[in-house]
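Asker: turn this into a structure:
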Amino acid sequence: MTSFVRSILLATTTLASAATGIVPARADIMEPTATAAAATVAAEAPQESPSSVGTGASDRSGEIFVTARRRQESSQDVPVAISVVGGEHIDATGSFNVGRLQQLTPTLQFYSSNPRNTAVNIRGLGVPFGLTNDGIEQGVGIYVDDVYNSRVASATFDFLDVAQVEVLRGPQGTLYGKNTTAGAINITTNQPTFDFEGKAEVSLGNYNFKQAKAAISGPLSETVAARLAISTTDRRGTIYNVTTSQWIQSQDNLGLRGQLLWTPTETLDITLAGDFSAQDANCCGSVYVRTGATQRALNRQFEALAAAQGYAPVSRDPFDRRTDLDTPLQAENKIGGASLRVKWEVGPGTLTSITAWRFWDWDPSNDRDFTGLPIVSKSQNPSQQDQYTQELRYSYSSDTIDFVVGAFGFYQRIDTQGTEEHGAASSRWSIAPSNPLSNDPATLNGLVAYNTQYLKNTSAALYGQLSWHVTPELTLQPGVRLNYDKKEGFYQRRVFDAAGNEVLATRTPTALQAAQLAIFTPQEISPSFSDWNFSYDFTASYKVAPDVLVYATYAKSFKSGGINQNGVPLAQDNVTPLYDVATVKPESVYHYEAGLKTQFWDRKATFNLSIFRTDIKNYQANVNNGQFGVLRGYLANAGAVRSQGVEVDFSIRPSERFNAYANGAYTDATYRKFVDAPCPPELSGGTTAQVGQVPAAPGTPGLSPANCDISGERLPGISEWSFSFGAEANRPVSLLGREGEVYFGYDGSVRTNFSSNPSPSAYTWIDGYSLHNFRAGFRTEGGFDVYAWLRNAFDEDYFEQLFVGPGNTGLIAGLPGDPRTWGFTIKSNF
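Answerer: As a prediction, this is how the structure comes out:
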C-alpha cells in the first residue's frame, strides 16, 4: 500500500509541478513566505526588514512573526533566545526533519540510532544520552500546531506542509502545557484557507532518492475550509550489509495531514486536524569502527574472542560503509493522531481549547552485538503508546498588560513486549575460556528473555505569564507554574532456556544456571512516583531604542521525577532488585540569561546575542552496566550539571538580490558533580576493586573501579563550538518566456569534537567536522521553482554517533553520517 501511494503521489506531483510551471504567473498570488501571518503584515510594513535571525538565507519575506508567547508578535520583540526557520528554507536546504534542522541551529542537538533511541537537546540539556527510558520526561518539548508530542520519535518524521519552526532556548514552562526545562520546538503547519491554493514538489537524487510533497487548500462553503497535505520520501541505504546483501539505513517515509476549519462567526474558529505518518526503512545498523583495550583479561577482549571463532569484521575502515550484521533489521514506525482546536474571542481576549489524542506504534529488530556472529540472535522491544491531552488557555493583550493563563492535562499509556535471545556463538563469547561451559554452544544458544512492561503517566498543570508594560520601553514579565506528576510502572523479565524451562534467580545457582543468569536475570518490579512542583520565572526587558531590546531572565524550573522502566540493578545476592533506585528524583533547574536583540542599517541587518547559564541539581543520567542482558540501562541522579555559554545570531539583507546569515554558539556543558558514575570502557571489565585495592591503569587487565568520578567532564553530545552560516544571491532573468530570477545559495555548518558516551572515553570522542551544501536554480513570482542541490558537497567523512559494544570487550561501533548527495527539485505553487 505504501509503495502504491508513493508511486501515485510521485507521478501526480511531477505532472502538477511541470504543468503549473508553464502557466502564466498570476499577479494575485503572493510569493511564499516564512509564515502565513508574516505575509499579511509584511505587505503593510513601511519598509522591508531582514528575515529573523536563524531563518536562513532563502526566506525572502519581510519581518518574521512568531507565536512563542502564545500570541503573534515580531520575533525581535520577544525577550527569548529564539531561532526561526521558515518553510521555504526548510525545503531549500533539505531540512525535512528535526535531525537535519540542527545544521541550521547551532545549539540544537539531535542524536538517533533508531526512532525510539532518539534524543533532542538544546544547549546540551533535555534527555539523557543513550538508550531511551520511557520512565522520564523530555526536557525539550515538541509541539505541532499547539499539540504536545510526548515521544521524541516524532522528531524523526518528515516535516509535513510546515509554515515555520521556532526553536526556543531555555525553560519555557510558564507558557506551555508540559514543563520544558531546556526549551521547546514549536512547529506551525500551513492552515486551511478560504482562497483556493495548492503546491506540488518533486525531488530526485542519487542513492535512488525520491521525494514528493503536495498540498491543496480551499473553501467547502462560506464558513468551512479544508486543507490536505501528503509527502513521501524514499532513499536507498548508505551502508551495505554483506550478510544480507542489502543496503541499510534507508529512508521510507509516508505522511498525511488533513484539516477542516469552521468559522461559524467572526469570533469563533474551530479546527479539526488529523495526521498519520509511517516509516518502514531497512534500519537501523552500525559499522565496525575500532577496538580499545579494557580491563578484561586479554583472552576475553574483542580481538581474542573474535579470533577464537575465526571471525573478522568485514571492514576495519568504517567509511567503506560495509557491515556484516546477521540479525534481521527492522524499524517499522507509525505515529499519528487527531486534534480539535477551538479559538473563541471572549471579551477582550481569546480563549483557546486544544483537545488531542496521539499514538505511536514501534516494531523494531536490532543486532545488539554489533557483529556478524550469532551472539545476540534476537533483540526487539515492540511498543504501543497512546496519549491524551487537554489544554485550555486564555490570552489578553493591551497597551499596558498582556497575559496568558492556562490549564493542561496529560495522560499516557505505554505497553512494551520485549524478546531478547542469544545464539550459537554466545557461549564462547560470553563465558570465560577457563569455564568448560564456554566450549558448549548449547549453554547459551536459545536462551531467551521475555520482557513485559507498561507505564501509566499522568500530569496536570496550571500556568500563567504576565507582561506589564511599565513604560513603552520597560516590560516586566513574571510567570508561574504549578505541576502534578504521577507515574506507575511495571517491569517483568522471565528467562527460559532452549528447551523451554524457566530459569529462576537463586542465591546458590549451579554452574549452568550461573552462566545463564549472567546473561539474563529474572526480575519483577512495580515502581511508582508522584510529586507536586512549583516553578517560576521573571524577565525584565527594555527597549533602549526602537530597534534595540535588552532583556534578562531568571527561571526556577524542574523536570519531573521518573521511574526505571527498564529494570534496576541487583543486590550482591544477584537476586534482589535494588528497589531504592527504582525511582529517580526530579531535576531542579536554575536558569540565568541575558540578551540583546537589535536591528540596524535601516533594518537591513539583525544582530542578536544571548548569554546563559543553567545549573541543574539531581541531573537525570542514563547509565549502563556493560553487560548483554542483565540490564540494558537505568536512570540515576548525578549530583549536579551546568551548561553555560554564548550564542550569536546575525543576518543581513542589503537588497532583494542578496541575503546572508551566520549563527554561532559556545557551549560549556559539564558534570559539576558526578562521583559515582559508570566507568568508561578503558576502566571497565576487570574484577571490581574492593576498599583498599588499587584499580589497574586504563586499558590494563586487572582490577576495575566500582564507579568513576567524572566531575568536570563534558556532557555527551556537546560541541564546545558550533556554527551555521549561509547566503543566497539572485538576479532577474527571462527564461523560456517567463520572468523570474536565477539564484545561488549556500549553507554550511561546523562543529568541534564531542563525546559519544555518557562517561567520556578515549575511544568514543567524535572529531569535529564541517558540512557544506549548495543549490542553484530559477524561480518566478508565481511560485514556480526548479533547482539543483548538492549536500555534504566535499564528501566529509564523519560520525553521528559511536556505540560501546556490550560486555566490555572493547568493541566500538558507529553510525557514519550521510555521504555526498545530489539531486534536483521542481515545485510550484498555484
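
Asker: going by C-alpha atoms from here, please, whenever you check contacts or count neighbours.
Answerer: OK.

Asker: I'd say residue 405 and residue 394 touch.
Answerer: Yes. Between residue 405 and residue 394 there is a contact at 5.5 Å, judged by C-alpha atoms under 8 Å.

Asker: check the gap between residue 659 and residue 63 for me.
Answerer: In this view, residue 659 and residue 63 are 14 Å apart by C-alpha to C-alpha, to the nearest Å.

Asker: now for those two: what residues contact both?
Answerer: Taking C-alpha atoms under 8 Å, 6 or more residues apart in numbering as the contact rule, residue 659 and residue 63 both touch residue 50.

Asker: in the chain, where's the longest helix?
Answerer: Ordering each helix of the chain by length in residues (DSSP state H) puts helix 2-20 first.

Asker: which residues sit against it?
Answerer: Contacts for helix 2-20 (C-alpha under 8 Å, 6+ apart): 199-202, 211-214, 231-232, 254, 784, 826-830.

Asker: how about the helices in this structure?
Answerer: In the chain, the segments counted as helices under DSSP H are 2-20, 36-44, 87-93, 98-101, 302-308, 426-430, 511-517.

Asker: quick one: buried residues of the first one?
Answerer: Read that as helix 2-20. Residues of helix 2-20 classed as buried: 6, 9-10, 12-14, 16-18, 20 (neighbour count, 16 or more other C-alpha atoms under 10 Å).

Asker: ends of stretch 621-633, what's the gap?
Answerer: End to end - C-alpha to C-alpha - stretch 621-633 spans 10 Å.

Asker: quick one: contacts for the spatially most central residue of the chain?
Answerer: Nearest to the mean C-alpha position of the chain, counting by C-alpha atoms, centre = their mean, stands residue 120 at 3.3 Å. Applying C-alpha under 8 Å, 6+ apart to residue 120 gives the contacts 108-111, 126-127, 140, 152.

Asker: burial check on residue 265, number of neighbours?
Answerer: Other residues near residue 265 come to 9 when the count uses other C-alpha atoms under 10 Å.

Asker: same deal with the one 3 residues further on?
Answerer: For residue 268, the neighbour count with other C-alpha under 10 Å is 16.

Asker: now it, nearest residue through space, not along the chain?
Answerer: The shortest distance from residue 268 to any non-neighbouring residue, by C-alpha to C-alpha, 6 or more residues apart in numbering, is to residue 344 (4.5 Å).

Asker: tell me how many other residues surround that neighbour.
Answerer: Neighbours of residue 344 (other C-alpha under 10 Å): 18.

Asker: let's see this one next, to set against the first:
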Amino acid sequence: MRKTIKFNPLAVGVMLACGASFSYAEAALEEVTVTAQKREQSLQEVPIAVSAISETQLIENGITDMTEIQKMSPNTTLQVSRGTNSTLTAFIRGIGQQDPLWGYEPGVGIYIDDVYVARPQGAVMDVFDVERIEVLRGPQGTLYGKNTIGGAVKYVTQKMTGDTEISIGSALGSYNQRDLKLKASTGLTENLNIGAAVASFNRDGFGENIRTGEDQYNKDILAARVSLEYSPTDSLFFRLAADKTTDKSASRHGHRLGIGANGEPVLDNVYDTESNLPSDNLVETSGMSFTAEWELSDSITVKSVTASREGKTETVIDFDSVSTASFDVPAIYDDEQLSQEVQLIWQGENADLVSGIYYYDGTAAGAYDAVIGGGTTAVNGSVDTQSLSAYAHYNWQFADQWNLNLGGRYTRDDKEADVYNATLIGQGSDFSHDKYYSDTPESVLNTLRTDYTNSDSWGEFTPRVGVDYQVNNDVMLYASYSTGFKSGGFDMRGVETANPNTRNGYAPETVDTVEFGWKLDMLSNRLRLNGALFRADYTDMQLTTQRLLPDNTTVGDVLNAGKSRIQGIELEASLALTDNLSANANLGWVDAEFIEYMSGSTNIADTRDMQNTPDTTAMVQLNWSLPMAGGEMVIVPSASYRSDTQIFEYPSALDQEGYTLVDLTATYYSADGNWNLGLQGKNLTDEEYRIAGYVFGGAFDTAFYGAPRTIALTGSYNF
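Answerer: Next comes the predicted model:
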C-alpha cells in the first residue's frame, strides 16, 4: 500500500459549509519534513511561509514539470517563458524576472538539492527521481543569498537506501504523448550505493507550422541523473551526482493577435504558426556536484557542497509569425558556473546555528540577431560574475515557549561585462547568416552603437530577525523582518549612442518584508491551517523602459526607476475527514502597487501594474481513497484559479482574464505496493489562456498559451 502525505491547502470553508462532521473520524495528518532552513525540520516548526509537495502528491496530481507547482503554492507564478520550451519565468509575491536574457538575474532562486541554478534556461525541469519540491515564499537572503528576493524553489532528490531497487514508469496520452522513466539503485558494498535514473518525454505538437507541417508546442526531452553515495562511518556521508538534460523540442513561435506584416489573417488555432524559420531548437543543461557531510559530534555537523553547471541554447523566435523575415530573432546562449559552499551546523539544548561561506564564479554569454526585412540589429556579449558571501542564522529558545531568530548575510559581487550592439545591412550576422539566410548576400556593418567592456562591484548585507511563540504542541505563531537583494548588472541590449550611461550599468534592487504567520494543527491533528500576512517595500526596482529611435529601431534602458509596496495574505490547509477522504486547498491574495515608476523626470506609477501577479490565486481539491481489487484507488479532483493577469507592467492585448483549470486524476495502487496505474485528465474544460508574449505593436503582438485539454494513462512497476 502507498504511504500518503497530505498537508497542502485550504478547503476548510468548503467542508464546513457542507456540514461535515468530525466526531467519527480517526484519520490524522502526517508530519511533513522540510529543509527550508538548510536542516531537517517539521513543516509546522519552520517560521517561514513554505509549501512542500511530496512525491506521492506529485503522482496523484499528475504533476509532470516544474510549472505545475504554481497551483500548489499561493501567490506563485511558474510559467514557460515566451518563445521557449524549457526556460522558466518565476514570480513569487509579485517579484521575479520575466526576461531570460543572459546577464539578467532572476528574482526567484531555483535549487537542485543545495545547488543554485543561476540561469532560467532549462529550469522547467520535468519531474523524476524526486523526493519533494519546496516553495519558499518571501526573501530568503540570509540562508540562500542574492536573487531570492521573491523566494526560492527547491528540487529535492532522494537518498538511496542500499537495497536493490528498480522501477519503470511510462505515460501514453493526448497528442501522442510517450513518456518513459527508468530508475535503479543498489548497494555495491555495505557502505557504498550507486543509482541512476533516465527519462524520455515525447509528445507531438498542440499545433503546427502551416507552411512546413512541422510541430509547434511539441516535446522532445531526454534527461538522466546518476549518483554515488558512500558512508564509511555513521558520521560521514559523501555523494557524487551528475545530471544532463537535452531538449530538442521544436522552436516555439507566438500566435499573432492581429493582421500580419504582409496582410496575413489571424490563424484560427492559437498554437499554429506560419513562420519562415525552421523548427530546429536545442537546449542542453548539465551539472555535477560533490557533497560531503561530517558529524563532528552529536551537536556539530560540517557540510561541503562543490558544484558546477553549464548550459547551451540554440533557438529562433519569429516575432511576426509570418513567412517572411519581417521580425526574426535567432539566438544562442552559453553559460557555466562553479560554486562552493561550506556549512557549519550546530545544535544545542536550547539553541541552534546554521552558518556558512558561499563562493560563486560564473559566465553568461550569448548573441542574438533582430532581423527586420533587409536589416539586422546584432547584439552579443558576456558577463563574468564572482560572488563571495558569509552567513549565519541563529535560533535561540530564550524562554519555555519562545524562540528568537537572528540571521545575516554579507554578499560581495564583482561583475565584468562585454557588450556589443550594431546595425547591419543584410540579413543575419556571422553566427546566424549561413544557417538561416544563406540565400542572401553577407551582411555588412551599418552603425556601431555599443562596444565596451566595463566592471563594477556591489556589497550588500541582508539581515533577518524574527520571533516565534509555541502556544502549545499544535499552535505556533511567528513574526519576522527580512531583507533580500537582486544583484546589479549591465544591460546586454544597451545602445550607447542613444544612452551613454548604459556602460555604467544599474544597481541592485532590494526588498524589505515584514511577515506575521501561524502554523496550526487542530481537531486532533485532522485539520492543518497555515498562513501568513506580509508587507514588502520594494526599492530601486530594475525596470526596462522602451524608446523609439530616429532610425525606427527600439532601445530598452534598464534603470533603477521603481518603488512598490506589496502586501497580502496566504492560507494553506488540509482536512482529514475520514481515513479515506481528505481535502486540500490554498488561497493567495496580493495587493501590489507601484509607488514610483520614473520615465525620465515623470512618475508614471499610476499607469503601471505589477507583471505576472494575479491578485488572487486559489486551489481546492479532494483526495478520496477507496479499497479496490485488493489494492487502493485514489481519486483526486481539483480546481485551480488565477485572477486577471497583466503580462507586462503596462496594459496590453496580452493581458489574461481570470480563469480556472479543472483536473481529475485516478491512481490505483496494487496490494503489494509494487505497481500503480493512473488516468490523468488536465484542463478538462479546455480553457484557452495566455501565459506570455511580446508586444511590439500591430503585426508584432504575439502570444503564447498554456496546454489544452490532455488525457494520459500512466503506470509504474517496482521490481
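
Asker: and the buried residues of helix 2-20 of structure 1, which two are furthest apart?
Answerer: 6 and 20 (20.8 Å; C-alpha to C-alpha).

Asker: got a list of what residue 228 of structure 2 touches?
Answerer: Contacts of residue 228 of structure 2 (C-alpha under 8 Å, 6+ apart): 192-195, 239-241.

Asker: can I assume residue 283 of structure 2 is in contact with residue 124?
Answerer: No. Contact status for residue 283 of structure 2 versus residue 124: not in contact, 11.3 Å apart, counting by C-alpha under 8 Å.

Asker: list residues touching both of these two?
Answerer: Common contacts of residue 283 of structure 2 and residue 124 (C-alpha under 8 Å, 6+ apart): residue 86.

Asker: higher neighbour count, these two?
Answerer: Taking neighbours as other C-alpha under 10 Å, residue 283 of structure 2 and residue 124 compare with residue 283 leading, 24 against 21.

Asker: tell me the counterpart of residue 236 of structure 1 in structure 2.
Answerer: Aligned by TM-score structural alignment, residue 236 of structure 1 pairs with residue 204 of structure 2.

Asker: can you show me the strands along the stretch 651-800 of structure 1?
Answerer: Under the criterion DSSP state E, counting those that start in this stretch, the stretch 651-800 of structure 1 contains strands at 658-673, 687-688, 703-704, 721-735, 738-751, 754-755, 765-766, 769-780, 785-791, 799-804.

Asker: repeat for the stretch 301-450 of structure 2
Answerer: Counting by DSSP E, counting those that start in this stretch, the strands of the stretch 301-450 of structure 2 are 328-347, 351-372, 375-399, 402-425, 444-472.

Asker: quick one: closest of the ones you listed to residue 711 of structure 2.
Answerer: By C-alpha to C-alpha (comparing all of the strands of the stretch 301-450 of structure 2), the closest turns out to be strand 328-347, at 33.9 Å.

Asker: what range in structure 2 does stretch 67-75 of structure 1 sit on?
Answerer: Aligned using TM-score structural alignment, stretch 67-75 of structure 1 spans residues 35-43 in structure 2.

Asker: first-to-last residue distance for the matching stretch?
Answerer: End-to-end distance (C-alpha to C-alpha), stretch 35-43 of structure 2: 9 Å.

Asker: next one: stretch 211-225 of structure 1
Answerer: 27 Å.

Asker: contacting residues around that stretch?
Answerer: 9-10, 13, 161, 192-204, 226-234, 260-264.

Asker: onto which residues of structure 2 does that stretch map?
Answerer: Stretch 211-225 of structure 1 corresponds to residues 179-193 in structure 2, going by TM-score structural alignment.

Asker: how about stretch 419-432 of structure 2: buried residues?
Answerer: So, applying 16+ other C-alpha under 10 Å, buried residues of stretch 419-432 of structure 2: 419-429, 432.

Asker: picking that back up, and the match of residue 236 of structure 1, what does it touch?
Answerer: By C-alpha under 8 Å, 6+ apart, the neighbours of residue 204 of structure 2 are 175-177, 215, 217-219.

Asker: spatially nearest residue to residue 727 of structure 1, not counting backbone neighbours?
Answerer: residue 660 is the one closest to residue 727 of structure 1 (C-alpha to C-alpha, 6+ apart), at 3.9 Å.

Asker: kindly reformat the strands of the stretch 301-450 of structure 2 as JSON lines containing distance to residue 320 of structure 2.
Answerer: Listed next are the strands of the stretch 301-450 of structure 2 as JSON lines, based on distance: least, C-alpha to C-alpha, whole Å:
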{"stretch": "strand 328-347", "distance to residue 320 of structure 2": "8"}
{"stretch": "strand 351-372", "distance to residue 320 of structure 2": "10"}
{"stretch": "strand 375-399", "distance to residue 320 of structure 2": "15"}
{"stretch": "strand 402-425", "distance to residue 320 of structure 2": "20"}
{"stretch": "strand 444-472", "distance to residue 320 of structure 2": "24"}
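
Asker: which of those sits closest to residue 593 of structure 2?
Answerer: Closest among these, using C-alpha to C-alpha: strand 444-472, at 23.5 Å.

Asker: quick one, the closest one and strand 402-425 angle?
Answerer: Taking axes from the mean of the first three to the mean of the last three C-alpha atoms, to 10 degrees, strand 444-472 of structure 2 and strand 402-425 form an angle of 170 degrees between their directions.

Asker: could you check how far strand 444-472 of structure 2 is from the centre of its chain?
Answerer: Put simply, strand 444-472 of structure 2 sits 19 Å off its chain's centre (C-alpha atoms, centre = their mean, to the nearest Å).

Asker: buried ones in it?
Answerer: 444, 448-451, 455-457, 460-470.
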